[in-house]
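[1] Quick one, structure for this:
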Amino acid sequence: MREDRQRLDKWLWFARFARTRSLAARLAEDGFVRVNGTRAENPAKGVGIGDVVTVAAPHATLAVRVRGLGERRGPAPEARLLYDDLAGGPTSDKPPG
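    Purely as a prediction, here's the structure:
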């Protein structure tokens, strides 16, 4: 894989959309993730900066633009730097309510 791309499951885990990398892979395999509008059933699919990733989670559907690829699974504030929230929803910087 090219260096300007990262496996989808790894990116989802780094960005804290899943607690484990295997759960991130399951999200993709089970059809809950789209990349640029296309269902990503392969967790090895490459994502790059500028791609739009949509995750259909049980509590909300989140659409984000990839801003960085990350090198590790860090704390939440570090993970938040990997994407821009396109909907202004649950991943926004403002607390709900």
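
[2] C-alpha from now on. contacts and neighbour counts both.
    Fine.

[3] In this structure, spot the helix with the most residues.
    Ranked by number of residues, the top helix in the chain under DSSP state H is helix 21-29.

[4] So which elements touch whatever helix or strand comes next after it?
    Note on helix 21-29: by DSSP states H and E, the next helix or strand toward the C-terminus is strand 33-35. Packing partners of strand 33-35 (3 or more CA pairs under 8 Å, 6 or more residues apart in numbering; DSSP states H and E): strand 52-56.

[5] What residues of the strand it packs on count as buried?
    52-55 (16 or more other CA atoms under 10 Å).

[6] ok, now stretch 37-50?
    For stretch 37-50, by 16+ other CA under 10 Å, it's 39-44, 46-48.

[7] Any chance of CSV for those residues, columns secondary structure and distance to L69?
    Below are those laid out as CSV (DSSP: H, G, I helix; E, B strand; the rest coil; distance: CA to CA, whole Å):
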residue, secondary structure, distance to L69
R39, strand, 20
A40, coil, 17
E41, coil, 20
N42, coil, 18
P43, coil, 15
A44, coil, 14
G46, strand, 11
V47, strand, 8
G48, strand, 7
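
[8] Here is the second sequence; please produce its structure so I can put it next to the first one:
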Amino acid sequence: MTRHEEQPAARQRIDKWLFFARLRKSRSLAAKSVEAGDVRINDLAIRQPSHMVRPGDVIVLSLDRHDMVVKVLLPGERRGPYEEARLLYHDMTPPQPPREERTIFAQATRERGTGRPTKRERREIDRLHGGPGDDED
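    Alright, predicted model coming up:
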């Protein structure tokens, strides 16, 4: 047995790991996000796709609408199905706070599937909002 077969690689390139863990769609996109500064490892900003990660490292990945925090559990061997990729990390992302209700610009809503409002309903809506259908002269 060679040395490579005896001991699995404990370290792996970050771009490769992000691709194997299915956190990025391709390895080149993973490399671009690392170069753009969207990835932090153990609270250090990295800019090199060749940076090595090992089990125990905490990765913060900036996505479009939120940041994802994961802890590396295993190096990846291939880009497998989601169930297999999910075993490579532990998701430590804090839950998103609930969205606040928008009260400044309240919008009249209707139950889904009830169709368009009738003329009478539109007049009532306009009266509520003080719009053009307001009969109070």
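
[9] rewinding a little: so which of the buried residues of strand 52-56 of the first structure is the closest to S22 of the first structure?
    Closest approach to S22 of the first structure among those (CA to CA): V55, at 15.5 Å.

[10] circling back to that earlier point, mean per-residue distance, the longest helix of the first structure to the second structure?
    Once fitted to the second structure, helix 21-29 of the first structure is off its aligned match by 0.3 Å on average (mean CA distance after the TM-score superposition for the first structure).

[11] Nearest residue to D38 of the second structure in space, please, no chain neighbours.
    Nearest residue to D38 of the second structure, sequence neighbours excluded (CA to CA, 6 or more residues apart in numbering): S62, at 5.0 Å.

[12] for S22 of the first structure, same thing?
    Nearest non-adjacent residue to S22 of the first structure (CA to CA, 6+ apart): D9, at 7.7 Å.

[13] For the counterpart of that neighbour in the second structure, which residues are in contact?
    Aligned counterpart of D9 of the first structure in the second structure: D15 (TM-score structural alignment). Applying CA atoms under 8 Å, 6 or more residues apart in numbering, we find D15 of the second structure in contact with 27-28, 30-31, 34, 49-50.

[14] and if we set it to 6 Å?
    By CA atoms under 6 Å, 6 or more residues apart in numbering, the contact list for D15 of the second structure reads 27, 30-31, 49.

[15] and for stretch 67-83 of the first structure, what span of the second structure is it aligned with?
    Counting by TM-score structural alignment, stretch 67-83 of the first structure lines up with residues 73-89 of the second structure.

[16] is it true that V70 of the second structure touches I59?
    Yes: if you go by CA atoms under 6 Å, V70 of the second structure and I59 touch, sitting 5.3 Å apart.

[17] now the counterpart of V33 of the first structure in the second structure: how far from P81 of the second structure?
    Counting by TM-score structural alignment, V33 of the first structure corresponds to V39 in the second structure. The spacing between V39 of the second structure and P81 of the second structure, counted by CA to CA, to the nearest Å, is 23 Å.

[18] In this structure A85 of the second structure contacts A21, no?
    Yes: A85 of the second structure is in contact with A21 according to CA under 6 Å; the separation is 4.6 Å.

[19] if we can go back for a sec, V39 and P81 of the second structure: which has the busier surroundings?
    Using other CA atoms under 10 Å as the criterion, V39 of the second structure and P81 rank with V39 on top: 26 against 11.

[20] I appreciate the help and will end here.
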